[in-house]
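>>> Prediction below, plus the sequence it came from.
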Amino acid sequence: MRPRSGYTLPVFACAGAIAALLWLKHRKPTLSVSVDLIEPAQTVDIPIEQVSGIREGEALAITRSDPGDNLDLTRNTPIWSLVELSEGAGEQIIIKGGEGIGQIVDASGEAAIYAYARRLLRENLERLLEPGQKIEVTIALPEGRTLGLRTSNAAFGVVDGLSLLGTTGISQPLSAAGHLDASLEELRAKVREFSQFPMPNAQYPTLVFCVGENGLDLARQLTIAPERLLKTANWLGPMLVEAGLQGVKAILLFGYHGKLIKLAGGIFHTHHHLADGRLEILTAHCAGVGLPTPVLQRVLKSATAEDALKYLRELDAKSGSNWVNLVYGAIAQAIDKRSQGYIRTHSEREVCVGSVLFDRDRHIFITSQIGSALLSQLC
């Protein structure tokens, strides 16, 4: 059975805001509201758990996250939408982040409510407002601060909570077991597509495994042909083996260093529910290139892989050393070697694998030797 999709956090935040606004306008509770997802172009009904007036001109609605068949830590978490309705001049819709909504470090603490979420709220709410009316919407995630500590948000510059992130209202079950079959079929379809248009051996068929949405977006910015791009979740091992079985000649692994580093340690299912070991793998490679014991201890005690990278960069800046390139160059080479060996072991096929690693700012900072060669062909 194909895994069930759900909805992203912005959809539930928007549904709550609609319910609260409707209460203010009609003084009637509602069991569900219709939300225009915009992306994709469809309207869905979202259940409302509670809605009530707080004081004159102010109402609160509560929804609960349903991400579908996904290993998503926000499942069933409450989303509060507080709406204050008034009249007069000024901006018609103001959107704020309350408790549990993360803050963007690089934007001076701005609430981590991103473009799609803001567009979703504005377009759905402005339809319900009459001329001269204006609202202030505050979204809160009571469990967000605690849940945020269990994510990699801090590595991407979001602290003290969760983000209202995404480019679509649909939450695809990327980490559910049933999604693996769909991903494998997408891989096979791409290979079939290439087989209809033979290309030189150096380029046929080379695929780019983009680990997560950040990897896919960055690969697109580099103008890599869309037909070569395949967004992968955490099922890298089975995907690599299937690529070998399907006759893929080369694979470029394109992802955040905090994910791909697991492959250097032989971990080919990268979801943190199953295995981590990132700092241990990084520390081992630091030792391998000769970093002293105090540095190794500091790296191992880092809160995140991104913090460890930041520390090594600071070390290079102070001493004029080149540890980041040495350490991560060794890691990228290990990713390539381990991946090629994994494919060989489980498929008896030889596949050329290269890797590209980027940091939390989505800046590519290490490319393996094979990765550089593949990237030059693909861009």
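Happy to help now that I have it. Numbers count the residues shown, from 1 in each chain.
>>> make it CA atoms for all contacts and neighbour counts henceforth
Noted.
>>> Buried residues, the helix or strand harbouring Thr345. List them.
Using DSSP states H and E, the element containing Thr345 is helix 323-347. By 16 or more other C-alpha atoms under 10 Å, the buried positions in helix 323-347 come out as 323-344, 347.
>>> hmm, who's touching that helix?
Outside of helix 323-347, the residues within contact range by C-alpha atoms under 8 Å, 6 or more residues apart in numbering are 237, 240-242, 244-245, 260-261, 263-266, 282, 285-286, 289, 291, 309, 312-313, 315-316, 349-357, 366-370.
>>> Just the endpoints, please. Distance across stretch 155-162?
12 Å (C-alpha to C-alpha, to the nearest Å).
>>> ok so, going back, and the contacts of helix 323-347, which of them are buried?
Buried among the contacts of helix 323-347 by 16+ other C-alpha under 10 Å: 237, 240-242, 244-245, 260-261, 263-266, 282, 285-286, 309, 312-313, 315, 349-357, 366-370.
>>> Identify those among those that sit within strands.
If you go by DSSP state E, the buried ones among the contacts of helix 323-347 have 352-357, 366-367 in strands.
>>> closest to Lys134 among these?
Leu357 (45.3 Å; C-alpha to C-alpha).
>>> now the angle from the helix holding Thr345 to strand 352-358?
140 degrees (axes from the mean of the first three to the mean of the last three C-alpha atoms, to 10 degrees).
>>> tell me how far helix 323-347 is from the chain's mean position?
In terms of C-alpha atoms, centre = their mean, to the nearest Å, the gap separating the centre of helix 323-347 from the centre of its chain is 23 Å.
>>> returning to what we had before: adding distance to Val159 as columns, could you present the ones in strands among the buried ones among the contacts of helix 323-347 in a markdown table?
As requested, those are exported to a markdown table (distance: C-alpha to C-alpha, whole Å):
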| residue | distance to Val159 |
| --- | --- |
| Cys352 | 38 |
| Val353 | 35 |
| Gly354 | 32 |
| Ser355 | 29 |
| Val356 | 26 |
| Leu357 | 23 |
| Ile366 | 26 |
| Thr367 | 29 |
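>>> For those, work out which two are farthest apart.
Across these (C-alpha to C-alpha), the longest gap, 17.8 Å, separates Cys352 and Ile366.
>>> try it against this one:
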Amino acid sequence: MPIVFGMEKTDPQKLRRGWTTGACATAAVKAALDALWGQGAPARVTITLPRGETPDFLIYDLITGDNWAEAAVVKDAGDDPDVTHGAVIRARVAPAKPGQGVFFVAGDGVGTVTKPGLPIPVGQPAINPVPRQMIKGVVHEAAATYVQSADVIVTISVEDGAALAEKTWNPRLGIKGGLSILGTTGIVRPFSCSAWIASIHRGIDVARAEGLTHVAGCTGATSEKVVQGLFDLSDGAMLDMGDFAGGMLKYLARNPIDRVTIGGGIGKLTKLAQGARDLHSGRSQVDFDVLADWLEDPEVDNMNTALQVFEKHGEVMSSMVAEKAREQAIQILRGAPISVDIVVIDRKGEIIAQAQ
């Protein structure tokens, strides 16, 4: 039975999944083709995702012209805090020249790739490979059903996409003018780490393609600003690491850049120093027993935060954390030829320790 868009039945205790921009664009293309070649305007369409799921999408809007049709789908990201949740994704289809195949165009709100290193060549619309394959699939399916040529111009647009893109990593990746049409499975899983880690990977790919020799990953905006200024790094050198130190370092181990700097506050870098790969408060905690042993102070075992320990032990603790965090980072890199710096920063943006 198809999954009805926005109406998937789930356990009330579980978070509701949603659909990627790529899945929404594919559904819009299918509806537009049905309107252009078929009979009437479909209220809903069903598509097949890469893993075989068959979600059903409500068509938000559909208009037709002499030799074109355009359909829109409202993205439902489920319970994920996705910046594109509620975005209107439109697809316009029109005949292309014979032999042209499926030709993609970036409409309003969809970005264009301007830097090498991404899975789409420079100058192309920022529509990723899997959404392209999904869209080509529905074009060929519809062409066979309606006995039409599969030479089709597909223009994808997103209402207010340029403004939404400013809240994403696209500007740093060199994607100009709007959002990317993304998705490898078609499904948005709430609070999934995979999308964030994938964006870190793309940042590393772009940095390598541009020949950068020094990149940095930081746990937050304050540490990022300090580290960028300290080393005079370009925006393209700043990887959106967040809590995913392990994800960044593992990818760098396979795709080396000469030097990486990790910046962050005392709490998160203490967790890295103790071997955590994911620094999120819900997925790793500071081990105060270990800190007490490091500092030879049994009172530390009864403290509540790394900051509280720092307030007592100051530079001794922060320097120790920096050195041990660097050691852990080097371990994750598994011998890759990368030099590692650690910069520990307080809440005021002051550097309290470095290891390099």
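Sure, I can see it. Remember, it's a predicted structure, so these values are computed and weren't measured experimentally.
>>> where does the TM-score land?
With the length set by TM-score structural alignment, normalised by the length of structure 2, the two chains reach a TM-score of 0.59; 250 aligned residues with a C-alpha RMSD of 3.9 Å.
>>> returning to that earlier point: and which of the ones in strands among the buried ones among the contacts of helix 323-347 of structure 1 is nearest Leu73 of structure 1?
Leu357 (25.7 Å).
>>> My guess is that closest one contacts Ala219. True?
No. Between Leu357 of structure 1 and Ala219 there is no contact under C-alpha atoms under 8 Å: 11.4 Å.
>>> which residues are in contact with both of the two?
Common neighbours of Leu357 of structure 1 and Ala219 (C-alpha under 8 Å, 6+ apart) are Phe254.
>>> What segments of the stretch 1-150 of structure 1 are helices?
Taking DSSP state H, counting those that start in this stretch, the helices of the stretch 1-150 of structure 1 run over residues 9-26, 115-126, 144-148.
>>> Other residues contacting stretch 88-97 of structure 2?
Stretch 88-97 of structure 2 is contacted by residues 21, 24-25, 28-29, 32-33, 36, 67-75, 102-103, 151-159 when judged by C-alpha under 8 Å, 6+ apart.
>>> Just the contacts of helix 323-347 of structure 1: which are in helices?
Using DSSP state H, the subset of the contacts of helix 323-347 of structure 1 located in helices is 237, 240-242, 244-245, 260-261, 263-264, 282, 285-286, 309, 312-313, 315-316, 369-370.
>>> Next, the buried residues of the lengthiest strand in structure 1.
If you go by DSSP E, structure 1 has its longest strand at strand 78-87. For strand 78-87 of structure 1, burial by neighbour count (16+ other C-alpha under 10 Å) applies to 78-85.
>>> and what of stretch 49-67 of structure 1?
Buried residues in stretch 49-67 of structure 1, counted by 16+ other C-alpha under 10 Å: 50-53, 58-67.
>>> Can you give the contact residues for that stretch?
5-9, 12-13, 15-17, 19-21, 23-24, 29-31, 47-48, 74-86, 171-173.
>>> Only whichever of these are buried, select them in PyMOL.
To isolate the buried ones among the contacts of stretch 49-67 of structure 1 in PyMOL, judged by 16+ other C-alpha under 10 Å, type:
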select buried, resi 5+6+7+8+9+12+13+15+16+17+19+20+21+23+24+29+30+47+48+74+77+78+79+80+81+82+83+84+85+171+172+173
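>>> Touching, Val152 of structure 2 and Gly101? I think so.
Yes. Counting by C-alpha under 8 Å, Val152 of structure 2 does reach Gly101; the two are 6.2 Å apart.
>>> Compare neighbour counts for the two and give me the winner.
Each of Val152 of structure 2 and Gly101 had its neighbours counted (other C-alpha atoms under 10 Å), and the higher figure belongs to Val152 (25 against 17).
>>> Mind telling me what the more buried one corresponds to in structure 1?
Here Val152 of structure 2 is matched to Ile135 in structure 1, going by TM-score structural alignment.
>>> Where do the strands of the stretch 101-250 of structure 1 begin and end?
Here the stretch 101-250 of structure 1 has its strands, by DSSP state E, counting those that start in this stretch, at 103-104, 110-111, 133-140, 158-159, 170-171, 206-211, 229-232, 250-256.
>>> State the span of structure 2 onto which the fourth one is aligned.
Counting by TM-score structural alignment, strand 158-159 of structure 1 falls onto residues 175-176 of structure 2.
>>> once aligned to structure 1, how far is the matching stretch on average?
Superposed on structure 1, stretch 175-176 of structure 2 shows a mean distance to its aligned partners of 1.5 Å (mean C-alpha distance after the TM-score superposition for structure 1).
>>> Quick one: residues in contact with that stretch.
So stretch 175-176 of structure 2 is contacted by 111-115, 126, 170 (C-alpha under 8 Å, 6+ apart).
>>> re the thing from before, closest to Ser183 of structure 1 out of the helices of the stretch 1-150 of structure 1?
Closest of these to Ser183 of structure 1 is helix 9-26, at 23.6 Å (criterion: C-alpha to C-alpha).
>>> residues making contact with the closest one?
Applying C-alpha under 8 Å, 6+ apart, the external contacts of helix 9-26 of structure 1 come out as 28-30, 32-35, 37, 46, 48, 51-53, 57-65, 79-83, 85, 116-117, 120-121, 124-125, 137, 139, 164-166, 169.
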